[in-house]
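J.: the amino acid sequence is not available; the structure is as follows:
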């Protein structure tokens, strides 16, 4: 029996997702809940588990395709046919309720009204009355020989065409990381054709770049949606999709909905840098890697307790201001897919070492493209650390639904007045943007002054607990 799996709603209310990579091929046998593909929504890369145990019959999309929620994604052969043994005869099988030969049964409408497989966290896609169009399967005789120009293969869906000598390797998909797959996609390289030189055969960036340099790029079809270089005009066109598209829409919405105000404060943070240095020398804290960002995050959490208007949101539909009782602290992270701002749930309840660990884990997960959709929702206040790029200050744009965002500039050693004399001190500039519908100038300034006071004298945190 053929079971069809449609792209589910991944819990974000988004209408579509881009297929990043298939982790199975047609003819592969898969187990229930085995990861079969990676898809990228407007917020994150998500791994899809298999809803069935059986044999993959049809892949309805190729890597790079944008698939609408509810559209056919993959078809499986399940039951006795998939096990290779004939099904026992059943007299009732001749009834009119039996599916016709070759008929496709959707996963969201199982036969005989039996309960379908339940993938935790995913909603069922909408039903469609139209039978899906099956992609043509390629006969073994059409596989190219070893002499085939691999440049042609590099721009073809690797789930359709492969070299004959690679057929045996289809039992195990190439190992790589999301950034490497993104690089391969940008260079129009079929990662299935790249040989990995990393540990355990892991495909690295150098492997992808080396393959791209040794193959001649074939002509792209006009319908190709990847980045295209146009030699005649000297420009590169990159489709706006995924995380970058979502970020752009959110920033435009925020900039033209919430009236932004930005205030600045330059602070002597020498005592904070000395505190950080002493904590790093403490063997009991060596694994936590506490830095200035973690101390600033702790200062923000402490200050928000005394300035709840900065930890609130504007509900225009109900005509209400909603004050949050906990701090879900967003940390902006730059990734190859664009800027993401996952948040740390209940950051205000964490000690400084635990908060430092949470920030490190958040950044690592974001750069690997593995941030979950849940981590992207529900933030109440955000921090962006522009200082890592050597920038002193900026005017950050609010995340929609949040009242404030703090930009932390570069810590610089410079002449500064200290105890009536000029001395070399560690100095940083803080920039706070806030929603003027919720926060007036006095509230914003007092909040920023409290954050600066903790960074100037970390011991003052005892006064804000």
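T.: All right, it came through fine. Bear in mind that the values here come from a model prediction, so they are computed numbers and not experimental data.

J.: alpha carbons only for contacts and neighbour counts from here, please
T.: Will do.

J.: ok, and for the longest strand along the chain, which residues are buried?
T.: The longest strand of the chain (DSSP state E) is strand 421-435. Within strand 421-435, the residues that qualify as buried by neighbour count (16 or more other CA atoms under 10 Å) are 425, 426, 427, 428, 429, 430, 431, 432, 433, 434, 435.

J.: A further structure is provided below for comparison with the first:
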């Protein structure tokens, strides 16, 4: 029997580590080639990791929630074959070296990915992408049934699947092998919930097997986990804290919350922090502000919606940005320090900042300047939903040229946004407020918004930034003005 050590592959994003979110298999399971065996979370997306071989899972070397570096072994397979075919059989530590012989084929992260709903586990919701490079699963991706595993094992041993020996073998396959390097699959992996909720439960120390789901068909939601965590904190506090003031500071904070709560810095939060620090201390940021009357834009969006056309204020601003870029191309450029060149783009990959449970993500719309207003509205809605559902693909998170952030949705009027690394400008749209405003020589109650433009002063002069910002503002103040700009 040959042994195959499988190391965490390079996901093609320039990253050195990933977090194991969930295993779809257990020790003893029989898997097919390209069957999803795990979900891993990088700093950008959650992807399914397909099996590189067909065989039996003999060991899992990382638990859910563990951060694993590229080149570290995570799974051991048993294969049919001669001992000479064994990979790293005599040198287990060799699987932890990112040698070329151990490293899987480099994934092409720019290629389209497939949804886990088509090739994922039977109870996992459709939300993430299959890791590109291995190809989509050749089967449905559902975990083989006990009977199917028994039949497969019987074929390998020359026995009938209906024979008592085959049934015994099926039971052996069903039970995880008790080895030092093969932790059993956690019980919560069998509960009905989603990987982000499992991750939240892991971070808060909540046992999902003790949580009653309130979602559809008993699905455990984030609120269920949060309430369970709060209940656990209150129980712990009541058991350890004396009501006497003389006992010292209480263990719990206000509202039953712990006085201190520590969360590991990893995944999206870690990558975002590193990128923002690098951007803030590499590019000299300048921010300019413009407050404008957007009443006509609000009326335009209302008319379009009434006529059945997809439209949103964010989409109108995105369209105005694309027109402004055509007139002021310096804001759509990049500083290439290695080549000592300024790269000016003839296309717009428009990043849309999205707040997600995993942290801030900025997926981008490829060639946004070629989209109509209705197409922009639909595309923005799609990438925002995908990002919040952890379905954003690495391809959609790379290659942006300029970005928009909507701080107004949180009731904020203005801000000084930090540039997305590698981009020359980012436009922040504030909240739309009814305010007294000069209109045709009189004071009237109008819809008013503040735009904030941060830009890299190496690439964009103050005058260039001001011209771009006033162009965008002119379109939003009077959408008909665009006829004189294109």
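T.: Yep, that arrived. Fair warning: this is a prediction, and the values are worked out from it, not measured in the lab.

J.: picking that back up, and which of the buried residues of strand 421-435 of structure 1 is nearest to residue 448 of structure 1?
T.: Ranking the buried residues of strand 421-435 of structure 1 by separation from residue 448 of structure 1, with CA to CA as the measure, puts residue 432 on top at 6.9 Å.

J.: quick one: map that closest one onto structure 2.
T.: Under the alignment defined by TM-score structural alignment, residue 432 of structure 1 is paired with residue 453 of structure 2.

J.: list the contacts for that match?
T.: Contacts were defined as CA atoms under 8 Å, 6 or more residues apart in numbering; by that measure residue 453 of structure 2 touches 287, 288, 289, 416, 417, 425, 426, 427, 428, 465, 469.

J.: skipping adjacent residues, who's closest to it in space?
T.: When the adjacent residues along the chain are set aside, residue 453 of structure 2 lies closest to residue 427, with 4.6 Å between them (CA to CA, 6 or more residues apart in numbering).

J.: my read is the one you found is in a strand, agree?
T.: Yes. For residue 427 of structure 2, which was evaluated using DSSP: H, G, I helix; E, B strand; the rest coil, the result is membership in a strand.

J.: how many neighbours does it have?
T.: Neighbouring residues of residue 427 of structure 2 were enumerated by other CA atoms under 10 Å; the total is 29.

J.: check residue 122 of structure 1 too.
T.: With neighbours defined by other CA under 10 Å, the count for residue 122 of structure 1 comes to 14.

J.: would you confirm that it contacts residue 13?
T.: No. The pair residue 122 of structure 1 / residue 13 is not scored as a contact, 11.0 Å apart, by CA atoms under 8 Å.

J.: related to what we said a few turns ago, average distance between the longest strand of structure 1 and structure 2?
T.: Taking mean CA distance after the TM-score superposition for structure 1, the mean distance separating strand 421-435 of structure 1 from the aligned residues in structure 2 is 0.5 Å.

J.: next helix or strand past that strand?
T.: Tracing the chain past strand 421-435 of structure 1, the next element assigned as helix or strand by DSSP states H and E is helix 441-456.

J.: in that next one, what's buried?
T.: Under 16+ other CA under 10 Å, the buried positions of helix 441-456 of structure 1 are 443-445, 447-456.

J.: show me where the stretch 101-250 of structure 2 has its helices.
T.: Assigned by DSSP state H, counting those that start in this stretch, the helices in the stretch 101-250 of structure 2 fall at 116-119, 146-157, 164-174, 195-204, 222-240.

J.: pick the most deeply packed of those.
T.: Each of the helices of the stretch 101-250 of structure 2 was scored by mean neighbour count; the highest is helix 116-119, a mean of 22, by mean count of other CA atoms under 10 Å.

J.: please pull up the equivalent of residue 412 of structure 1 in structure 2.
T.: For residue 412 of structure 1, the aligned position in structure 2 is residue 433, judged by TM-score structural alignment.

J.: ok, that match - contacts?
T.: Here residue 433 of structure 2 is in contact with 446, 447, 448, 449 (criterion: CA under 8 Å, 6+ apart).

J.: wait, the second one touches residue 432, no?
T.: It refers to residue 447 of structure 2. Yes. Taking CA under 8 Å as the contact criterion, residue 447 of structure 2 and residue 432 are neighbours in contact, 6.1 Å apart.

J.: who touches both of these two?
T.: Common contact partners of residue 447 of structure 2 and residue 432 (CA under 8 Å, 6+ apart): residue 294.

J.: for residue 72 of structure 1, state which of the buried residues of strand 421-435 of structure 1 is nearest.
T.: residue 435 (42.8 Å).

J.: residues touching the closest one, list them.
T.: The contact partners of residue 435 of structure 1, taken as CA under 8 Å, 6+ apart, are 258, 259, 260, 261, 398, 402, 403, 404.

J.: before we move on, back to that, TSV for the contacts of residue 433 of structure 2, including distance to residue 174 of structure 2?
T.: As requested, the contacts of residue 433 of structure 2 are arranged in TSV below (distance: CA to CA, whole Å):
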residue	distance to residue 174 of structure 2
446	68
447	64
448	64
449	61
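
J.: could you check how far the equivalent of residue 11 of structure 2 over in structure 1 is from residue 299 of structure 1?
T.: The pairwise alignment with structure 1 assigns residue 11 of structure 2 to residue 10, based on TM-score structural alignment. When distance is defined by CA to CA, to the nearest Å, residue 10 of structure 1 is 35 Å away from residue 299 of structure 1.

J.: more neighbours, these two?
T.: The residue with more neighbours, out of residue 10 of structure 1 and residue 299, is residue 299; 24 against 20, by other CA under 10 Å.

J.: need the contact list for that one.
T.: Counting by CA under 8 Å, 6+ apart, residue 299 of structure 1 makes contact with 450, 451, 454, 455, 461.

J.: just give me the match in structure 2 for the third one.
T.: By that I understand residue 454 of structure 1. Under the alignment by TM-score structural alignment, residue 454 of structure 1 pairs with residue 475 in structure 2.

J.: ok, its match touching residue 485?
T.: No. Taking contact to mean CA under 8 Å, the distance of 9.1 Å between residue 475 of structure 2 and residue 485 leaves them out of contact.

J.: matching residues in structure 2 for stretch 354-371 of structure 1?
T.: Under the criterion TM-score structural alignment, stretch 354-371 of structure 1 matches residues 375-392.

J.: wouldn't the residue nearest to residue 453 of structure 2 be in contact with residue 454 here?
T.: Yes. In terms of CA under 8 Å, residue 427 of structure 2 counts as a neighbour of residue 454; the distance is 6.6 Å.
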